[in-house]
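[1] Here is a sequence with its predicted model. Questions after.
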Amino acid sequence: MTTGRDISVGNTHSRLSQKVREKIEKRLLQMQSE
């Protein structure tokens, strides 16, 4: 059983991890292109 707070925290965490993933992918692409 999850509370509304748990759900909102989970959404925020998934959003943050998505941004981090995008940063890492961009950095990898830059390394490959060099």
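    Everything's here; your move.

[2] CA atoms for contacts and neighbours, from now on please.
    Noted.

[3] Any figure for the gap between Ile7 and Ser33?
    39 Å (Cα to Cα, to the nearest Å).

[4] out of the two, which sits in the busier spot?
    Ile7 (11 against 6; other Cα atoms under 10 Å).

[5] What helix or strand is the more buried one located in?
    For Ile7, the enclosing helix or strand under DSSP states H and E is helix 4-33.

[6] next up, a second structure to put side by side with the first:
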Amino acid sequence: MKSIRYHLHFMVLFPISVGISSVNLFFGVQYSLF
């Protein structure tokens, strides 16, 4: 039960962190270009 909860927590947090980092990278590239 605990492992299932941990897996769900990871599945929720991982895309959020990836999205934040990709948005950060996108704005960094845009800022350096313009």
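    That came through fine. Since the model is a prediction, treat every value here as computed from it, not as a measurement.

[7] follow-up on the earlier one: and the helix holding Ile7 of the first structure, what does it pack onto?
    When contacts are defined as 3 or more Cα pairs under 8 Å, 6 or more residues apart in numbering; DSSP states H and E, helix 4-33 of the first structure packs onto no helix or strand at all.

[8] Please point out which parts of it sit buried.
    If you call a residue buried by 16 or more other Cα atoms under 10 Å, then helix 4-33 of the first structure has no buried ones at all.

[9] mean deviation (superposed) between that helix and the second structure, please.
    Following the fit onto the second structure, the mean deviation recorded for helix 4-33 of the first structure is 0.6 Å by mean Cα distance after the TM-score superposition for the first structure.

[10] to the chain's geometric centre, what's the distance from that helix?
    Centroid separation for helix 4-33 of the first structure versus its chain: 1 Å, with Cα atoms, centre = their mean, to the nearest Å.
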